[in-house]
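>>> Sequence first, then the predicted structure, then my questions.
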Amino acid sequence: MDSFPQDSPLISVTDLETALASPRPPVLLDIRFQLGSTSSRGEYEAGHLPGAHFVDLDAELAAPPGTAGRHPLPDPEVLGAALGRAGVSAERAVVVYDAGPAMSAARAWWLLRWAGHPDVRVLDGGLAAWQAAGLPLSSELPPAEAGDFKPVPGLLPTLDADGAAAFARTGLLLDARAGERYRGEVEPIDAKAGHIPGAVSAPTTENVGADGRFLPAAALAARFGGLGAGTGEVAVYCGSGVTAAHQILAMDVAGLSATLYPGSWSEWSRDPQRPVATGAQPG
């Protein structure tokens, strides 16, 4: 398996295996998450990368749902406590993974960067890629640690609903949900079907191949260039600010940057004053 550049937000299974055998291995965080499930902790306990700590997306990587959406940004104290128990320190690299293809791990990657951690990467292909390489899992639960990382929130840009509305008029606002949700054909969880007027459909599933690994940087750059990225500022939303982080991760791989709208459709759609568009985008 090819290695990624040192400045890539991704790490391959091969490089992670090497790093874990080094004198100072990275902290491993298991971010498995299933929409509609109370927790994936049981799956983690049944088998995880050796030494990995479980971090609960609903309880620790998000504040309680409410007017700000289903997964508002977490309280820094709650986030810091969860990361501390997992041994996260500013001086030690962090690798996050999920079952694959990084839809929830990307949320942890983005949050750690937003909170100021200098060295965090995502395992490309996640648990599925680790197992496909014939590497072992463990059911042994590591003890709680005492990491000293203190979140300093706000080091990555975000938008609120008013900002997203303005962005759709002046920049490129990408909708990372499935195309049928963007078009308003289905809405399995949020208050209304449709999308923010002016947003462009860009499903996150198109960031990865059939094996759950990210497409090459050049292919991702071509994808986002075809959507209009690279000529101005870009922002991204999804259902609740989770898979939008995957879009930002993919853009980072491609050498591009974007701003997250954390409240996303779950915040926008519950406000009766916000306009809703349906159907395919013009052109």
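Looks like it came in fine. Worth saying up front: this structure is predicted, and the values here are computed from it rather than measured.
>>> CA atoms for contacts and neighbours, from now on please.
Noted.
>>> Now do the contacts for the closest residue to residue 201 other than its chain neighbours.
In this structure, residue 201 finds its nearest non-sequential neighbour in residue 175, 4.9 Å apart by CA to CA, 6 or more residues apart in numbering. The contact partners of residue 175, taken as CA atoms under 8 Å, 6 or more residues apart in numbering, are 182, 195, 199, 200, 201, 202, 203, 236, 237, 238, 244.
>>> Compute the number of surrounding residues for the fifth one.
What it means is residue 201. Counted with other CA atoms under 10 Å, the neighbours of residue 201 add up to 21.
>>> on that earlier part again, how much space is there between the residue nearest to residue 201 and residue 155?
Remark: distance between residue 175 and residue 155 (CA to CA, to the nearest Å) = 23 Å.
>>> do residue 198 as well
27 Å.
>>> who's more crowded, these two?
residue 198 (22 against 14).
>>> any idea what sits nearest the more buried one, other than its immediate chain neighbours?
residue 168 (5.0 Å).
>>> ok so the one you found is a helix residue?
Yes. Residue 168: assigned to a helix according to DSSP: H, G, I helix; E, B strand; the rest coil.
>>> dump the residue contacts of it.
Taking CA under 8 Å, 6+ apart, one finds 196, 197, 198, 199 in contact with residue 168.
>>> In addition, the following structure is provided for comparison:
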Amino acid sequence: MSSIITVDRLKRRLQNDQNNTMIIDARFQLNDPDAGRKAYLDGHIPGAVYLDLDKDLSGRIAKHGGSHPLPDIDTFVAKIGHIGIDNDTTVVVYDQHNDMFAARCWWLLHYIGHEKVYVLEGGYNEWIANGNEVTTDLPKLTAKEFKPALRTDEVVDIQDVKEKKEETVLIDSRAKDRYLGQQETRYKRAGHIPGAKNYFWKDVLTNHGKWKNKDELDRHFEQLDKDNEVIVSCGSGVSACPNIMALKIAGFQNVKLYPGSFSDWISYDENKIETKEE
């Protein structure tokens, strides 16, 4: 499964005027929620539409469900139709670099059944580094209809995590110091869900920040059995998504997102947390 598209390939696609291509700008900063939209207005890939993590790619925060719950799916489907995406549209999502927010958008489109969704290798910075133009012009949109076919078997909730099979692997995608509870700036409790193994999401990238290829990702995940269910979590279901992309590139089929992740888990005071390596 290939979920990555290079800048050159995207450029050729646009130069050849291939119809029904939509570019989504998903830049975002957790510590400055307005920064992504401001960056988009200051300059973006021509034709790109901006989708915001908080306003478009997440739902309303409640007591339980995590700090970036999934959006209402009917609303999300209507929104992507409104901006011009139908089932035949090729969608390319980009971030500033190879960051987590484009992967979140990729996963949502994959979840509702879209077959042709790609993340731009290197993101906005790679586009500029290759000498390509950017614009401040807002695209003219033509609404289309997207017909969803939800991949409901690729999502789990907290009860599924509690009742997971013995052979199921639970992944925590956060940095190791957060996984071990040595540092936590976002949540009231520190540590990880008991039984979770740590695979930091940035480790699916090379030292130069590029996506690792299939062979490299095979080696990265070599301790995991491709026949087993893999549940991927993080803090709030965002940085889990690059790991899901990487697992699928490596050939894992039974990969599921726990959208609420650690932020949902600790919203229940009775749930235990762990701080040792597992």
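Received, thanks. None of the values given here were measured: they were computed from a predicted structure.
>>> Columns secondary structure and distance to residue 232 of structure 1 on top of the contacts of residue 168 of structure 1, output as a markdown table?
Converted to a markdown table, the contacts of residue 168 of structure 1 look like this (DSSP: H, G, I helix; E, B strand; the rest coil; distance: CA to CA, whole Å):
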| residue | secondary structure | distance to residue 232 of structure 1 |
| --- | --- | --- |
| 196 | coil | 19 |
| 197 | coil | 19 |
| 198 | coil | 15 |
| 199 | coil | 15 |
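>>> Just give me the closest of those residues to residue 23 of structure 1.
residue 199 (47.1 Å; CA to CA).
>>> now whichever residue in structure 2 pairs up with that closest one: how far from residue 66 of structure 2?
Counting by TM-score structural alignment, residue 199 of structure 1 lines up with residue 196 in structure 2. As judged by CA to CA, residue 196 of structure 2 and residue 66 of structure 2 stand 17 Å apart.
>>> who has more neighbours, the two?
Per other CA under 10 Å, whichever of residue 196 of structure 2 and residue 66 has more neighbours is residue 66, with 24 against 19.
>>> Okay, helices next: where are they in the stretch 101-250 of structure 2?
123-129, 158-162, 176-179, 214-220, 240-249 (DSSP state H, counting those that start in this stretch).
>>> Could you say which of the ones you listed is packed most deeply?
Ranked by mean neighbour count, the helices of the stretch 101-250 of structure 2 are led by helix 240-249 with a mean of 25 (mean count of other CA atoms under 10 Å).
>>> Give me the aligned partner of residue 130 of structure 2 over in structure 1.
Match for residue 130 of structure 2 (TM-score structural alignment): residue 133.
>>> Its match and residue 19 of structure 1: what is the separation?
For residue 133 of structure 1, the distance to residue 19 of structure 1 - CA to CA - is 16 Å.
>>> and residue 270 of structure 2, how many neighbours does it have?
Neighbours of residue 270 of structure 2 using other CA under 10 Å come to 8.
>>> Now check it against structure 1: what is it aligned to?
By TM-score structural alignment, residue 270 of structure 2 lines up with residue 273.
>>> residue contacts, the residue minimising distance to the centre of structure 2?
Central residue of structure 2 (CA atoms, centre = their mean): residue 104, 2.2 Å from the mean position. When contacts are counted by CA under 8 Å, 6+ apart, residue 104 of structure 2 touches 57, 238, 239, 241, 242.
>>> Now check it against structure 1: what is it aligned to?
So residue 104 of structure 2 corresponds to residue 107, using TM-score structural alignment.
>>> For that match, give its distance to residue 79 of structure 1.
Distance from residue 107 of structure 1 to residue 79 of structure 1, by CA to CA: 12 Å.
>>> who touches both of those two?
residue 61.
>>> who's in contact with residue 173 of structure 1?
164, 167, 198, 199, 200, 234, 235, 236, 237.
>>> need these in TSV with distance to residue 97 of structure 1, can you?
Below are these laid out as TSV (distance: CA to CA, whole Å):
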residue	distance to residue 97 of structure 1
164	29
167	31
198	33
199	29
200	28
234	26
235	24
236	21
237	21
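>>> If we only consider the residues you listed, which is nearest to residue 40 of structure 1?
Nearest to residue 40 of structure 1 among the contacts of residue 173 of structure 1, with distances taken as CA to CA, is residue 237, at 24.0 Å.
>>> Can you find the partner of the closest one in structure 2?
Looks like residue 237 of structure 1 aligns to residue 233 there (TM-score structural alignment).
>>> Equivalent analysis for residue 225 of structure 1, please.
Under TM-score structural alignment, residue 225 of structure 1 pairs with residue 222 in structure 2.
>>> Can you tell me how far that match is from residue 243 of structure 2?
Counting by CA to CA, the gap from residue 222 of structure 2 to residue 243 of structure 2 is 14 Å.
>>> swap in residue 151 of structure 2?
18 Å.
>>> I figured residue 49 of structure 1 hits residue 137, correct?
Yes. Using CA atoms under 8 Å, residue 49 of structure 1 is in contact with residue 137, at 5.0 Å.
>>> Counting neighbours, go ahead and name the busier of these two.
Under the criterion of other CA under 10 Å, the comparison of residue 49 of structure 1 against residue 137 puts residue 49 first, with 21 against 17.
>>> The spatially closest residue to residue 202 of structure 1 that is not a sequence neighbour: neighbouring residues, count only.
Of all residues not flanking residue 202 of structure 1 in the chain, residue 176 sits nearest, at 5.1 Å (CA to CA, 6+ apart). For residue 176 of structure 1, the tally of surrounding residues (other CA under 10 Å) stands at 29.
>>> What lines up with residue 176 of structure 1 in structure 2?
Residue 176 of structure 1 maps onto residue 173 in structure 2, by TM-score structural alignment.
>>> quick one: the strands in structure 1?
For structure 1, applying DSSP state E gives strands covering 10-11, 27-30, 53-54, 94-97, 120-123, 172-175, 200-201, 234-237, 259-260.
>>> Please name whichever of the ones you listed is nearest to residue 252 of structure 1.
The nearest among those, by CA to CA, is strand 10-11 at 9.6 Å.
>>> Tell me the residues of structure 2 aligned with the closest one.
The aligned range for strand 10-11 of structure 1 is 4-5, by TM-score structural alignment.
>>> any idea how far the match of residue 270 of structure 2 is from residue 90 of structure 1?
Residue 273 of structure 1 is 42 Å from residue 90 of structure 1, by CA to CA.
>>> do residue 181 of structure 1 as well
For residue 181 of structure 1 relative to residue 90 of structure 1 (CA to CA), the value is 39 Å.
>>> do residue 32 of structure 1 as well
With CA to CA as the criterion, residue 32 of structure 1 and residue 90 of structure 1 are 23 Å apart.
>>> Equivalent analysis for residue 128 of structure 1, please.
28 Å.
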